[in-house]
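Trainee: coordinates for the following, if possible.
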Amino acid sequence: MSDFRSQLQEKLGLSSVDYHSNLSKEALFQEALTYDKGRIREGGPDDEHKAYQTRLGVQGPLVFYTDPSCTGRPVKDTFAAAWPEFEDKIWWKPDFQKYDPEAYLGLRKRVVEHLNAKNARLYVQEVYCGVDPEYAIPVRFVGEYASHALFTHNMFPKDVEGVRDEDEKRWTILNVPSFHCEPERDGSKSERAVILDFKDKVVLICGRADYCGVNKKSMFTVFNYLLPEQQELSMHCSANVGKQNDCAILFGLSGTGKTTLSADPNRRLIGDDEHAWTKDGVFNLEDGCYAKLIDLNKEAEPVIAAALSMPGTLIENVPALPGKPLEETDPQDLDLTDRSITENTRFSYPLSANPNVMPGARGPHPQTIVLLTADAFGVLPPVSILTRREVMYHFVSGFTSKLAGTEVGITEPVAAFSACFGAPFMAHFPSVYAKLLAEKMEAHHTRCILLNTGWSGGPYGTGKRISIKHTRALLDAALRGDFDEGNVEYEKHPIFGLLMPKSCEGVPSEILNPRNTWEDKDAYDRQALKLKEMFHENFAKKGFGAFGIEDVMA
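Mentor: Okay, the predicted model is just below:
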């Protein structure tokens, strides 16, 4: 491999900059404390310290604060350069828009000139996206913040051996918070931009877009474009393996229980968020976890709780305790219910912090696929067995429900649909992933269930959340094959058409048909028809029928 300096000069034009490459986590920790500066509060200056230590010093987590305008992914400022050879293949949408290629090249040139002019201090980390050398993408992070380099070190695999043609495959992340875009000049929508360039293999991040997850999700989006081009499937899911070497993958949006249910003491974890399913089985794209910290229950999440005191980890946007400097605070004493900066407080820690991980973060072909939903309307069955046609439909629908804010004492559930359970990161059209999923399921005789972790006996506010005990019993039964054809009697839901098992060990049979749990059966029917119509509207609005997906609820 030729020297990264000459490669970056040839690729981007970076010449008079001060590189600090592949530093250890300990070194990056100290660099972040000294050099990472920018805005951390509304109306504040651009030269405040961004990174802080706790009482544990380098033996504990680094605490990083993003720009107050970027405490999550900047979805309205996320683009791809619309090169003609890629334009027709990409699924353009409001959170992944076209960027004029010439405007992008002009912006990239000005960003590089900005860095050269100020002899910028830049951190370089050589990592990978994916642990399987046949599919892994070499990634070179180049950025102004040591905190981002530390995050990259945590989240991406290192030293993947056996990757061929690394220089040809390599993607470069250029992360430059100090460069603020000018929309009229640069073609951006605001003073920041996140732009994926599939032609030159560059992710350009500039302006107030310093949320750590931007680095991770940008490369996930890249992988979601490249892997289906090889007729393999990338997935926004968790994955684990049981004692019989039986692999399961769990798809689900936020709040459906994906992380909780995949953390099973009787099963080994492959990963909690980003995976690939190829001809050889399942593998993790990452080497770390990026957990939400808000309202963390330390008893229910002991792995995350313990990791808060580990060296080399990174806490994002958790406020200091009132009247107490962070450097005098034990990380275990931080108030994880404090929403004063954001609801989206985060924590990056290595996958190895989990006590029960599959060797190499890889597993066999899945025997079970779980589509998770949290139905706050209270009408979907606790578990349904899906046919191949239904899998494609519910996969592209990606349904769950969110709870709206209370208004005059009334809280109404709101339907949320996200294709493939991660629409913003899906660079191809949803049908591409749905067809690959269906083909792989058929080839490997994989079963699929729709597991509802939402409400029963009525909607949110009237009914009760389905107990985690019952949910786990239903999941365990599905993993054992108890719901396979011939092992259980089914009944068909009259409105949704879903197959419901009539019995399950450890679960009262009367709750398996949700209509039984409602006192007012007519009210149930009205609510079920209302949700069915929402599915119809989403299906029509997204145009899934044109991609060959069948409307199984018609």
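Trainee: from here on, contacts and neighbour counts on C-alpha atoms
Mentor: OK.
Trainee: residue 140: neighbouring residues, count only.
Mentor: If you count neighbours by other C-alpha atoms under 10 Å, residue 140 ends up with 20.
Trainee: go on, residue 504?
Mentor: 18.
Trainee: that one against residue 474, yeah?
Mentor: Yes - between residue 504 and residue 474 there is a contact under C-alpha atoms under 8 Å: 6.8 Å.
Trainee: so who does the closest residue to residue 399 other than its chain neighbours touch?
Mentor: Setting aside the residues directly before and after it, residue 399 is nearest to residue 417 in space (C-alpha to C-alpha, 6 or more residues apart in numbering), at 4.5 Å. Going by C-alpha atoms under 8 Å, 6 or more residues apart in numbering, residue 417 touches 397, 398, 399, 400, 538.
Trainee: if I look at the last one, how far off is residue 532?
Mentor: It refers to residue 538. To residue 532, residue 538 is 10 Å away according to C-alpha to C-alpha, to the nearest Å.
Trainee: one more: the second one?
Mentor: Noted for residue 398: a distance of 14 Å to residue 532, by C-alpha to C-alpha.
Trainee: end to end on stretch 411-419, go ahead and measure it.
Mentor: With C-alpha to C-alpha, one end of stretch 411-419 sits 25 Å from the other.
Trainee: re the thing from before, ok, the residue nearest to residue 399 to residue 402 distance?
Mentor: For residue 417, the distance to residue 402 - C-alpha to C-alpha - is 10 Å.
Trainee: equivalent analysis for residue 391, please.
Mentor: 22 Å.
Trainee: what about these two, which has more around it?
Mentor: Counting neighbours by other C-alpha under 10 Å for residue 391 and for residue 402 shows that residue 391 has the greater number, 25 against 16.
Trainee: in terms of secondary structure, what does the helix or strand hosting the more buried one contact?
Mentor: Residue 391 belongs to helix 388-397 when assigned by DSSP states H and E. Contacts defined by 3 or more C-alpha pairs under 8 Å, 6 or more residues apart in numbering; DSSP states H and E place helix 388-397 against helix 430-443, helix 521-542.
Trainee: redo that, cut-off 10 Å
Mentor: Helix 388-397 makes packing contacts with strand 366-373, strand 413-417, helix 430-443, strand 447-452, helix 521-542 when contacts are defined by 3 or more C-alpha pairs under 10 Å, 6 or more residues apart in numbering; DSSP states H and E.
Trainee: mind checking the ones you listed for the one nearest to residue 318?
Mentor: Closest approach to residue 318 among the helices and strands packed on helix 388-397 is made by strand 413-417 (27.3 Å; C-alpha to C-alpha).
Trainee: buried residues in that closest one?
Mentor: If you call a residue buried by 16 or more other C-alpha atoms under 10 Å, then strand 413-417 has these buried ones: 413, 415, 416, 417.
Trainee: distance of the last one relative to residue 100?
Mentor: The gap separating residue 417 from residue 100 is 29 Å, by C-alpha to C-alpha.
Trainee: same question for the first one.
Mentor: Taken as C-alpha to C-alpha, the spacing of residue 413 relative to residue 100 amounts to 39 Å.
Trainee: following up with a second sequence; could you model it the same way so I can compare the two?
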Amino acid sequence: MDLKGFLENLGFVGVKNIYRNLSVNKLVEHAIINGEGRLTSSGAFNINTGKYTGRSPEDRFIVDHPDIHDDINWGKINVPVSQENFERIYERLLAYLENKNLYIFDGFVGADRRYSMSVRFINELAAQNLFVHQLFIRPKEGELNSFEPEFTVIAAPGFKANTSIDKTNSEAFVIINIKKRMIIIGGTCYSGEIKKSVFSVMNYILPKKGILPMHCSANVGEEGDVALFFGLSGTGKTTLSADPNRRLIGDDEHGWSNDGIFNLEGGCYAKCINLSKESEPQIWNAIKFGTLLENVVCDDNGYEDYGDARYTENIRAGYPVDYIPNAVLEGVGREPNTIIFLAADAFGVLPPIAKLTREQAMYHFMSGYTSKLAGTERGIKEPQVTFSACFGEPFMPLDPVLYAKMLGEKIDRSDVSVYLVNTGWLGGPYGVGKRIELSYTRAMVTAAINGQLKDVAYEKHPVFNVLIPKSCPLVPDEILNPVSTWKDRNLYFKKANELAIKFNKNFEKFKNVSDNIKSAGPIIS
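Mentor: Coordinates of the predicted model:
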């Protein structure tokens, strides 16, 4: 079906102009003419997303249907909406888009084309079309001629829901209709809603093909050894995977098949608060013409100030993976050798690095502990303790136990070492202790990946039940066991037990979990 017929079939009428797969130059030109933002001194295009500077979890819905009802893990995260309500909003959305320009990008999700999904993105804004052009996998020459979308995403930030008519929680909405193979987004200009809604769809589809979808970054060494980095936004996935000594496969979303891992995207969406050339040179240098910046404060001459959080802490940069030197452009790698779980611990009690058994890996994967950092979601002003199953619960439509079982099976059949790394605080909780130095975290991660922690002496933590290395290259021995960084030993164990109780309380919600996995968690002392 040609593009015009496709749009008519979806109900579009009276469209002004259709711009399909424009070049980066043209998209930037259109965005400037439309007044959507401005060029910065680096050449990147900067937009202000207004009220919504992060994801809005309470405004995300999945259309309920008998064909998928028993698959979905319904609850606070996966909130159902009726097909009738979806159609009501959709009709009003189509009316809103009459006589407007449409920016269309046809591309793919999934670098391994055996498991990829073709997606048609329809955007109201040229800037958001630039975002999807850079973040997803661009078609090769000739592929557009026979392109048939398996899913459609419509994003119209200017269309705001009416809560009394549309039965939404606010003017913003993200509605995933798996049966109709469509996502509609309105009322929010935050581009992260687009990528995460598509990720949610893949998290539904891939397990049915025997593939574990993962909210993680990945890189590869000179010998082909692959490392995965799991963690919520702000815990360091992008920063730690952008290693100048290793090649980046992807920074956020991957699939793990029996043949190896593959990037779901073709770009990166890096958090840039306090970004500096010295600490994160690869991300710094990736911010150039073609990059979309969100909510960066600039002076009158267009110079960026990444330390200014007046709009949000969640400053972002979206750019293609080939903006990172020596990136793996094909987006694939063999099965991982090392898995790193990242947690920014606001209690200041988790070890900076600890080795996990298979059961502990499944336990911490299901727990997904971190302290949610400011800006990633609306209303978060300081770190908050949170548990997000699979390190990505807002995007996981299936039961977390299913994903964890798949992880356990992958660990069983591969020679992989799993570590828990704390990128948060030491010496006391947030506000008292100090955040772990990035140079130390990098050294610990490097040692884990290079196998330098396999033969060192370990000690078991009495509360968290994990193995702590007694030494690590380029890291002071005294910070490896967190209790030694606190002035008051008794206070440390009090706080450690408080966090342990939270772990155990959270884990009670998981049903049909073996005793071996349950006992792999913290022990109240």
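Trainee: ok so, going back, overlap in contacts of residue 504 and residue 474 of the first structure?
Mentor: Residues touching both residue 504 of the first structure and residue 474 (C-alpha atoms under 10 Å, 6 or more residues apart in numbering): 482, 483, 512.
Trainee: excluding sequence neighbours, find me the nearest residue to the first one.
Mentor: Pointing back at residue 482 of the first structure there. residue 488 (6.8 Å).
Trainee: repeat for residue 490 of the first structure
Mentor: residue 501 (4.4 Å).
Trainee: for that neighbour, what are its contacts?
Mentor: With C-alpha under 10 Å, 6+ apart, residue 501 of the first structure has these contacts: 381-385, 482-484, 487-492, 509, 512-513.
Trainee: swap in residue 286 of the first structure?
Mentor: 128-131, 152, 154-158, 216, 220, 270-275, 350-351, 361 are the contacts of residue 286 of the first structure under C-alpha under 10 Å, 6+ apart.
Trainee: so which of those residues belong to helices?
Mentor: 152, 154, 155, 216, 220 (DSSP state H).
Trainee: residues contacting the spatially most central residue of the first structure?
Mentor: Residue closest to the average C-alpha location in the first structure (C-alpha atoms, centre = their mean): residue 273, at 5.4 Å. For residue 273 of the first structure, the contacting residues are 235-239, 250-252, 258-259, 284-286, 288-291, by C-alpha under 10 Å, 6+ apart.
Trainee: rerun at 8 Å
Mentor: Residue 273 of the first structure sits next to 236, 237, 238, 289 when contact means C-alpha under 8 Å, 6+ apart.
Trainee: and if you look at residue 359 of the second structure?
Mentor: 408, 516, 517, 520.
Trainee: now it: how far from residue 403 of the second structure?
Mentor: Where residue 403 of the second structure is concerned, residue 359 of the second structure sits at a distance of 14 Å (C-alpha to C-alpha).
Trainee: can you check residue 196 of the second structure too?
Mentor: Relative to residue 403 of the second structure, residue 196 of the second structure is positioned 17 Å away (C-alpha to C-alpha).
Trainee: the two - which one has more neighbours?
Mentor: Neighbours per residue (other C-alpha under 10 Å) separate residue 196 of the second structure from residue 403, with residue 403 holding more: 23 against 17.
Trainee: translate the more buried one into the numbering of the first structure.
Mentor: In the first structure, residue 403 of the second structure lines up with residue 433, judged by TM-score structural alignment.
Trainee: wait, its match touches residue 236, no?
Mentor: No - with contact defined as C-alpha under 8 Å, residue 433 of the first structure does not reach residue 236; the gap is 10.9 Å.
Trainee: tell me, what's touching the two both at once?
Mentor: residue 420.
Trainee: contacts only, for the alignment partner in the second structure of residue 454 of the first structure.
Mentor: The equivalent of residue 454 of the first structure in the second structure is residue 424 (alignment by TM-score structural alignment). Shown in contact with residue 424 of the second structure (C-alpha under 8 Å, 6+ apart): 235, 343, 344, 345, 346, 348, 435, 436.
Trainee: the third one against residue 235, yeah?
Mentor: This means residue 344 of the second structure. Yes - contact criterion C-alpha under 8 Å: residue 344 of the second structure and residue 235 qualify, at 5.6 Å.
Trainee: ok, these two, which is more surrounded?
Mentor: residue 344 (28 against 24).
Trainee: mind checking what the more buried one lines up with in the first structure?
Mentor: Checking TM-score structural alignment: residue 344 of the second structure goes with residue 374.
Trainee: A helix includes residue 89 of the second structure, no?
Mentor: Yes - Residue 89 of the second structure: assigned to a helix according to DSSP: H, G, I helix; E, B strand; the rest coil.
Trainee: I'd guessed it sits against residue 168; true?
Mentor: No - under the criterion of C-alpha under 8 Å, residue 89 of the second structure makes no contact with residue 168, lying 9.7 Å away.
Trainee: the residue nearest to residue 399 of the first structure -> the second structure?
Mentor: So, by TM-score structural alignment, residue 417 of the first structure is matched to residue 387.
Trainee: against residue 393 of the second structure, how distant is that match?
Mentor: Residue 387 of the second structure is 9 Å from residue 393 of the second structure, by C-alpha to C-alpha.
Trainee: do residue 297 of the second structure as well
Mentor: Taking C-alpha to C-alpha, one finds residue 297 of the second structure at 31 Å from residue 393 of the second structure.
Trainee: same deal with residue 51 of the second structure?
Mentor: Applying C-alpha to C-alpha to residue 51 of the second structure and residue 393 of the second structure gives a distance of 24 Å.
Trainee: for residue 77 of the second structure, same thing?
Mentor: To residue 393 of the second structure, residue 77 of the second structure is 7 Å away according to C-alpha to C-alpha.
Trainee: tell me which of those two has more neighbours.
Mentor: residue 393 (21 against 17).
Trainee: quick revisit: compare residue 398 and residue 532 of the first structure (neighbour count), which wins?
Mentor: The residue with more neighbours, out of residue 398 of the first structure and residue 532, is residue 398; 22 against 17, by other C-alpha under 10 Å.
Trainee: residues contacting the alignment partner in the second structure of that one?
Mentor: By TM-score structural alignment, residue 398 of the first structure lines up with residue 368 in the second structure. When contacts are counted by C-alpha under 8 Å, 6+ apart, residue 368 of the second structure touches 231, 387, 388, 389, 390, 391, 392.
Trainee: 10 Å instead, please
Mentor: 230-232, 341-343, 362, 386-393, 503.
Trainee: perfect, that will be all.
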